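[1] With the sequence up front, the predicted model follows.
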Amino acid sequence: MHLIIQSLTPIDAPHYAALATLARSQHIVALDSHALRIEDADPAPGPWQTELSAYCAAQALDYAWIEPERKLADFGLVAMDMDSTLITIECIDEIADYGGFKAEVAAITEASMRGEIKDFNESLTRRVALLKGLDAGVLERVYDERLALSPGAERMLAGVRAAGLKTLLVSGGFTFFTEKLRERLGLDFTRANTLEIVAGKLTGRVSGEIVNAEVKARTLRETCAQLGLAPSRAIALGDGSNDLQMMAAAGLSVAFRAKPVVRAAASVAFNYVGLDGLLRLF
């Protein structure tokens, strides 16, 4: 296997020997100052795996095991969660902040993303109900004043497009934001929840089917079918428990600065580097 090591800061020479020992291989290729590929590394279970994980955590390094023959162009679709994945914020929490009750909504969001609230529909319904009566103009304010792309997002998108992949943004958040991001970033497909607005006010309800974990996975499979792809040719990126089914349906799953339950289930976890870390895997 290839063992890919990435860091936000330059990887200094002293790391090379330690990582080579832990990977049980001396074949090291510097991809750039922030990334190494250790070829012919040994992924077999053993005490060195625990030591590798502990070493990387202590040094703020991300690592991933990748089959040597895998190429980015072997995939056909990148499916992304939006909140806290493609973007840095949880939009619903920021909307609530304009009404003075961010802490209450954020607590529900956090519990849901950790998997402590098993029913996403209930979680979303409870949070959206708290938005009732807010002026719909707060959505524009959140987008203009608070929404930021995650580090490396635009470089990652450019790289996957250059390799011929299509892009899907599928979110348990809201269409107001996914559609703006579709236009801004040139995304191919989006799916999210629609906030109900009457007379310029949020009603505290969503319209139509709620985009929960099952719907996210179904959307990935349907988009793959539309493109003539097997789901194994999809890459899925997410951070919360609502992304787990979508990530399980894909051929490669990436946990991005994710909750522990998601990191444990994913093929690859990026705890430190940006979304463009995806490009260095191949």
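    The structure has been received and is ready for your questions. In this text, all values refer to a predicted model and were calculated from it rather than measured experimentally.

[2] When you work out contacts or count neighbours from here on, use the C-alpha atoms and nothing else.
    Noted.

[3] Mind listing residues that contact stretch 155-171?
    72-73, 75-83, 178, 187-193, 211, 216, 219-220, 275-279 (C-alpha atoms under 8 Å, 6 or more residues apart in numbering).

[4] So what's the residue count around the nearest residue to Lys132 once chain neighbours are set aside?
    Spatial nearest neighbour of Lys132, chain neighbours left out: Gly204 (4.0 Å); criterion: C-alpha to C-alpha, 6 or more residues apart in numbering. Here the count is done by other C-alpha atoms under 10 Å, and Gly204 has 18 residues near it.

[5] Next: Pro231.
    For Pro231, the count of nearby residues is 24 (other C-alpha under 10 Å).

[6] circling back to that earlier point, which of the three states applies to the residue nearest to Lys132?
    strand (DSSP: H, G, I helix; E, B strand; the rest coil).

[7] hang on, it packs against Leu131?
    Yes - A contact is recorded between Gly204 and Leu131 when judged using C-alpha atoms under 8 Å, the distance being 5.3 Å.

[8] rewinding a little: which of the contacts of stretch 155-171 fall in strands?
    Among those, the members found in strands (DSSP state E) are 77-80, 189-193.

[9] one more structure, for comparison:
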Amino acid sequence: MDLILQGLTAQRGVIEQIAHLARARVVVAIGEHAYRCEGISYNDEVKAQIDVATWAAHLDYAFIDRGRSLTNFKLLVMDMDSTLITIECIDEIADMQGLKPQVAEITEAAMRGEIEFRESLMRRVALLKGLDASALQRVYDERLQLSPGAEKMLAAIKAAGMKTLLVSGGFTFFTDRMQRRLDLDYTHSNQLEIVDGKLTGHVIGDIVDAEEKKRTVERVCKELDIMPSQAIVMGDGANDLKMMGIAGLSVAFRAKPVVRAQADVALNFVGLDGVLNLL
């Protein structure tokens, strides 16, 4: 097993200090601010020390079995809101109604796992009733941005021959546009009901909650004739945990504590392309 250390900046001296905690024999630079520590000692005590030291230094760490590479995987699965993109779309839509604080509070509680996702989505969407549907395009044009490192990560994923799946508790209006913009292979999300150019406050069809996200990953894996263990799954909220739980590698990206605690790897400071340094 190797220890990967990376950050937006990373001083060699700090890296050496943290590597010493793991009793690393060799420290190899693998990127401008990324290092692989080889010949390490690994146990719960060491992991706890590394966790504290890296957080203080604004570095991300991961203990990875030596020899794992992108070639071990066939599918990259991404959550959308606050993972592939920087915003929670529903919060920004609500802002057009002057209701962002109320909706954002429910969103946060759901992502922390304090409210069941299905209930939280229905409550939030209901608050949008009567909003002109043009607000969706405004959110896309004015507020939606890709998370740092997204395009670099996707370029490498595609070059490795992997397929991509965007599965979201958000809305088809945005996932459809992300699919076209980024040339993604699969998407699955919720469809807002629009009548006479206005949001009705309802979702059409079944809600894409945690269980449906997991089923979607299983369904796409079956279609590709691969095992879920050949998928990398990235997410940030409690509704991502079930699909992350069946993945070969689960990545918590700038995630809630409940997600960081259960994921194989947490990227708290670097961009999405930080996953490339792990493999």
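    Cool, the structure landed. Note that this is a predicted model, so its numbers are computed, not measured.

[10] tm score of chain vs chain?
    After superposition, the two chains reach a TM-score of 0.99 (TM-score structural alignment, normalised by the length of the second structure), with 279 aligned residues with a C-alpha RMSD of 0.8 Å.

[11] now the strands: where do they sit in the stretch 1-150 of the first structure?
    All strands of the stretch 1-150 of the first structure, identified by DSSP state E, counting those that start in this stretch, fall at 2-7, 27-32, 35-39, 61-66, 77-80.

[12] do the stretch 151-282 of the first structure as well
    Using DSSP E, counting those that start in this stretch, the strands of the stretch 151-282 of the first structure run over residues 166-174, 189-198, 201-207, 234-238, 252-256, 268-270.

[13] Need those in TSV (columns: distance to Ile108 of the first structure).
    TSV is the format used below for those (distance: least, C-alpha to C-alpha, whole Å):
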stretch	distance to Ile108 of the first structure
strand 166-174	14
strand 189-198	17
strand 201-207	16
strand 234-238	18
strand 252-256	20
strand 268-270	24
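
[14] most packed of the ones you listed?
    strand 234-238 (a mean of 29; mean count of other C-alpha atoms under 10 Å).

[15] Where does it end up in the second structure?
    Residue correspondence for strand 234-238 of the first structure in the second structure, counting by TM-score structural alignment: residues 231-235.

[16] How far does that stretch sit from its chain's centre?
    The chain centre lies 7 Å from the centre of stretch 231-235 of the second structure; the measure is C-alpha atoms, centre = their mean, to the nearest Å.

[17] go on, stretch 101-120 of the second structure?
    Relative to where its chain is centred, stretch 101-120 of the second structure has its mean C-alpha point 17 Å off (C-alpha atoms, centre = their mean).

[18] Now it: buried residues?
    103-104, 106-113, 115-118, 120 (16 or more other C-alpha atoms under 10 Å).

[19] Give me the contact list for it.
    Outside of stretch 101-120 of the second structure, the residues within contact range by C-alpha under 8 Å, 6+ apart are 90-91, 94, 124, 127, 207-210, 236-239, 256-258.

[20] List buried residues within those residues.
    If we count by 16+ other C-alpha under 10 Å, the contacts of stretch 101-120 of the second structure have these buried: 90-91, 94, 124, 127, 207-210, 236-239, 256, 258.

[21] check contacts around Val29 of the first structure.
    By C-alpha under 8 Å, 6+ apart, the residues touching Val29 of the first structure are 36-39.

[22] how close does it get to Ile38 of the first structure?
    6 Å (C-alpha to C-alpha, to the nearest Å).

[23] what do you get for Glu183 of the first structure?
    Using C-alpha to C-alpha, one obtains 39 Å as the distance from Glu183 of the first structure to Ile38 of the first structure.

[24] The two: who's more crowded?
    When Glu183 of the first structure is set against Ile38 and neighbours are counted by other C-alpha under 10 Å, the residue ahead is Ile38, at 24 against 10.

[25] how near is the most centrally placed residue in the second structure to His20 of the second structure?
    In the second structure, the residue lying closest to the centroid (C-alpha atoms, centre = their mean) is Gly235, at 2.8 Å. With distances defined as C-alpha to C-alpha, the gap from Gly235 of the second structure to His20 of the second structure amounts to 31 Å.

[26] so who does Val208 of the second structure touch?
    Shown here is Val208 of the second structure, whose contacts under the criterion C-alpha under 8 Å, 6+ apart are 118, 168-169, 188-190.

[27] Looking at the first structure, name the residue matched to it.
    For Val208 of the second structure, the equivalent position in the first structure is taken to be Val211, counting by TM-score structural alignment.

[28] one step back: would you list the contacts of Val29 of the first structure in CSV and tack on distance to Phe270 of the first structure?
    Output for the contacts of Val29 of the first structure, formatted as CSV (distance: C-alpha to C-alpha, whole Å):
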residue, distance to Phe270 of the first structure
Leu36, 15
Arg37, 16
Ile38, 18
Glu39, 20
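
[29] Return the closest of those residues with respect to Arg141 of the first structure.
    Using C-alpha to C-alpha, Leu36 comes nearest to Arg141 of the first structure of the contacts of Val29 of the first structure, at 41.1 Å.

[30] Tell me, how many residues neighbour the closest one?
    There are 23 residues near Leu36 of the first structure, going by other C-alpha under 10 Å.

[31] Grab the nearest non-local neighbour of it.
    With C-alpha to C-alpha, 6+ apart, the residue lying closest to Leu36 of the first structure is Ala30, at 4.5 Å.

[32] I'd say the one you found and Tyr16 touch.
    No - in this structure, Ala30 of the first structure sits apart from Tyr16 without contact. The criterion is C-alpha under 8 Å, and the distance is 9.7 Å.

[33] rewinding a little: return the member of the buried residues of stretch 101-120 of the second structure nearest to Gly245 of the second structure.
    The closest of these, once distances to Gly245 of the second structure are taken by C-alpha to C-alpha, is Gly113, at 15.3 Å.

[34] What is the burial count for Lys242 of the second structure?
    16.

[35] With the one 5 residues further on instead?
    By the criterion of other C-alpha under 10 Å, Ala247 of the second structure has 25 neighbours.

[36] which residue lines up with it in the first structure?
    Counting by TM-score structural alignment, Ala247 of the second structure corresponds to Ala250 in the first structure.

[37] The first structure: which residue goes with His190 of the second structure?
    No, residue 190 of the second structure isn't His; it's Asn. Under the pairing rule here (TM-score structural alignment), the equivalent of Asn190 of the second structure within the first structure is Asn193.
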